[in-house]
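Student: Need a 3D model of the following:
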Amino acid sequence: MNERSLSQLQAYKGISPKPADFDQYWERALYELDAQPLDYELVPAEFTSELAECFHLYFRGVGGARVHCKYVRPKKAAGEKGPGVVMFHGYSCDSGDWLEKVAYAAHGFSVLAMDCRGQGGLSEDNLTVQGTTIRGHIIRGIDDPDPDNLYYRNVFLDTVQTARILMAMPEVDPARVGASGLSQGGGLTVACASLEPRIAVAVPVYPFLSDYKRAWEANITTSAYEEINYYFRFFDPHHLREDEIFNRLGYIDIQNLADRIQGKVLWVTGLVDTICPPSTQFAAYNKITAPKDLMVYHEYGHEYLPYLADRMLQMLMTL
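Tutor: Next comes the predicted model:
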């Protein structure tokens, strides 16, 4: 995988296409989401803390899927409104342990951490599509006649619904809500902040789901981007439909959403990332017009990043 220098990355705008009807696609999607009630069910969690109240939260997303989140709020006097943060997890994982959320609650945050449909958590995936679903979710729905049946369309909308539910909580100030996540969670952070403009602070860390054609050209076969290679290998080995496929993926490409972000952004990347290549990340970062800052780990890739958790909290404390 040949990557560019940092100066070249800071000028890179991506090579994967943006569909001509991209804006109409997401306007239609948000219109559908607007019809979804913000109703939810709270179930006390088996985990307890002296610092916070912990719940399982369930809501119905677009298409009727039951989506699960972990909800943690600080124990404080009724009527007080504080900051909130929505959290998104990495590919195939789940919303994580309670402890991380309690640490945020100890700083006054209400936290809503979403499980992605059909991955490692408790959210269901009820999407029925035509065509293959080989190897994962990026290509789920790629052969369906209706591009509205792309898997990640629904997940992107779930992130917005999650944020809207948190903003509507009586203990949360809707003007002080942020979003954060790593890898897939970083990509979903960008999608959420793009489609819900009230997100005031976003902290995406080495985000996935960006500039698919670049990931394919870089021959990424050690991450979920390999799904694209598998698709071509089995269903279009002569690449007769290459332009069509990458155009379809453009609907769920975060680089095509990034210019919608209105809140502050702290973007975190490692320059030797072989899972989500830096170029794919910069394709989205360079399109952000909102206030933004870049934190670069020069010798790090898709891995534990020292001081990151502290910096993320400090950024979100600006809410």
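
Student: Every contact and neighbour count from this point should use C-alpha atoms.
Tutor: OK.

Student: could you pull out the helices for the stretch 51-200 of the chain?
Tutor: 98-105, 151-168, 184-195 (DSSP state H, counting those that start in this stretch).

Student: Just give me how far the longest one sits from the chain centre.
Tutor: With C-alpha atoms, centre = their mean, to the nearest Å as the basis, helix 151-168 stands 10 Å off its chain's centre.

Student: which of the residues in that helix are buried?
Tutor: Within helix 151-168, the residues scored as buried using 16 or more other C-alpha atoms under 10 Å are 151-167.

Student: what residues does that helix touch?
Tutor: If you take C-alpha atoms under 8 Å, 6 or more residues apart in numbering as the criterion, helix 151-168 is touched by 29-30, 33, 38-39, 61-62, 67, 84, 86, 111-112, 114, 116-117, 127, 137-141, 172-175, 177, 188-189, 191-192, 195-196, 199, 251-252.

Student: now, which of those lie within strands?
Tutor: 67, 84, 86, 111-112, 114, 172-175, 177 (DSSP state E).

Student: wait, what's in contact with the most centrally placed residue in the chain?
Tutor: Per C-alpha atoms, centre = their mean, the C-alpha nearest to the average position across the chain is that of Leu188, at 0.7 Å. The contact partners of Leu188, taken as C-alpha under 8 Å, 6+ apart, are 88, 156, 159, 181.

Student: In TSV, list the residues you listed along with distance to Glu242.
Tutor: As requested, those are exported to TSV (distance: C-alpha to C-alpha, whole Å):
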residue	distance to Glu242
Phe88	31
Phe156	24
Thr159	29
Gly181	31
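
Student: Now the second one, please; I'll put the structures next to each other:
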Amino acid sequence: MPRFDLPLQALRAYLPEVDEPTDFDGFWAATLRESRAAGATAEAAGASGNAVVRTPVPSPLALFDVEDVRFPGFAGDPVRAWLVLPRGLPRPLPAVVEFVGYGRGRGLAHERLHWPSAGYAQLIVDTRGQGSQYGTGGATPDPHGSGPAAPGFLTRGIDAPETYYYRRVFTDAVRAIDAVRTFPEIDPAAVAVVGNSQGGAIAIAAAGLSDGLVAVLPSAPILSDLRRVIGLTGEEPYAEIVRYLAVHRGAEDRIFETLSYFDGVSFAKRATAPALFSTGHMDTIAPPSGVYAAKNHWGAPAELVDYPWNHHEGGESVHWERQAEWLAEVLAYA
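Tutor: Here you go, the predicted model:
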């Protein structure tokens, strides 16, 4: 794959002005207020409703405790997650809330033990309606319908921001942070969010919508600088929107108006926690200019690690070592 995006010096200076609706903050404040109210109603209903429920899970893991967590997300809908707690460490623990990539679910609790092995509590959050394209599955339905859409998730409910799929997903992410902060084993002032690809986009949105996070670690995030990156390559998932617009001729302005409520750049401007990004310069799924757009607009100190010869896999395990070292340093000074 030849290089296709801006050269490194241009990326470092890239600061695009993205479409941002005048009611962006009001839209998200109302969305979160309504969902928190629905969650409070669920809590009042007890275990028979969609309150936060933690269920210990038998596991062959000798060094970790595993729990199946259910918490109220968008509109109070039940969302599932795994909570993995390292044994034998002083509590309360710092926590990492992890969001997963496009098409996969939370999988099995023993699949990603690197953060708990480093001494963190880890909440691995399901993505509603996903979990059947690869990996080992998910357990959270999306009970809300949508109008006509291309196969995939990026065009579901895209006719209006109120019905758009990622309104529900991003709200679920904020509610996951709300939930984990109530757990007595976890220090509510030491919660970080992390994710790769779609998970990175969700982490960015959560950072822009949540106060008091200690750190944000998005790797190869999608969904930033959408006017540029949609159509820049032919790769999924942006190709879903291209196919949709190819059929719905003349809908471009309306569709991009909806997407303006979900562009990672707008969330990045509102972030208050330090961030560590990464990008592969050969990445045609999350083009580096989109990643740099979010990083360069970040509302707090931010670093970005370049992998000049990598595609969407980025730094993989090499980058996780960098993340772990960086997060430990952040926590030491928090």
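
Student: quick revisit: can you name the two of the ones in strands among the contacts of helix 151-168 of the first structure that are farthest apart?
Tutor: Pairwise distances among these were taken by C-alpha to C-alpha; the largest, 24.2 Å, belongs to Val67 and Ala175.

Student: Mind checking which of these two has more residues around it?
Tutor: The neighbour comparison of Val67 of the first structure against Ala175 (other C-alpha atoms under 10 Å) goes to Val67, with 25 against 14.

Student: To which residue of the second structure is Leu33 of the first structure aligned?
Tutor: Under the alignment defined by TM-score structural alignment, Leu33 of the first structure is paired with Ser35 of the second structure.

Student: rewinding a little: and the residue nearest to the centre of the first structure, what's its match in the second structure?
Tutor: Match for Leu188 of the first structure (TM-score structural alignment): Ile202.

Student: now that match: how far from Ala246 of the second structure?
Tutor: 27 Å (C-alpha to C-alpha, to the nearest Å).

Student: Then Gly103 of the second structure?
Tutor: Noted for Gly103 of the second structure: a distance of 23 Å to Ala246 of the second structure, by C-alpha to C-alpha.

Student: The two - which one has more neighbours?
Tutor: With neighbours defined as other C-alpha under 10 Å, Gly103 of the second structure and Ala246 compare such that Gly103 has more, 20 against 12.

Student: Alignment lookup: Leu276 of the second structure to the first structure.
Tutor: Matched by TM-score structural alignment, Leu276 of the second structure corresponds to Leu266 in the first structure.

Student: Hmm, its match is touching Pro207, no?
Tutor: No: with contact defined as C-alpha atoms under 8 Å, Leu266 of the first structure does not count as touching Pro207 (12.0 Å).

Student: ok, those two, which is more surrounded?
Tutor: Using other C-alpha under 10 Å, the more surrounded residue of Leu266 of the first structure and Pro207 is Pro207, with 32 against 20.

Student: on that earlier part again, so for Glu244 of the first structure, which of the helices of the stretch 51-200 of the first structure sits nearest?
Tutor: helix 151-168 (17.4 Å).

Student: Which residue in the first structure aligns with Tyr244 of the second structure?
Tutor: By TM-score structural alignment, Tyr244 of the second structure lines up with Tyr231.

Student: looking at it, its match is touching Ile134, isn't it?
Tutor: Yes: with contact defined as C-alpha under 8 Å, Tyr231 of the first structure and Ile134 form a contacting pair (7.4 Å).

Student: who has more neighbours, those two?
Tutor: Tyr231 (18 against 14).

Student: tell me the contacts of that one?
Tutor: The neighbours of Tyr231 of the first structure, taking C-alpha under 8 Å, 6+ apart as the test, are 134, 139.

Student: mean deviation of the particular helix or strand that has it in it from the second structure?
Tutor: For Tyr231 of the first structure, the element it lies in under DSSP states H and E is helix 226-235. Once the two models are superposed, helix 226-235 of the first structure sits on average 1.0 Å from its counterpart in the second structure (mean C-alpha distance after the TM-score superposition for the first structure).

Student: tell me which residues of that helix are tucked away?
Tutor: The neighbour-count check on helix 226-235 of the first structure (16+ other C-alpha under 10 Å) flags 226-232 as buried.
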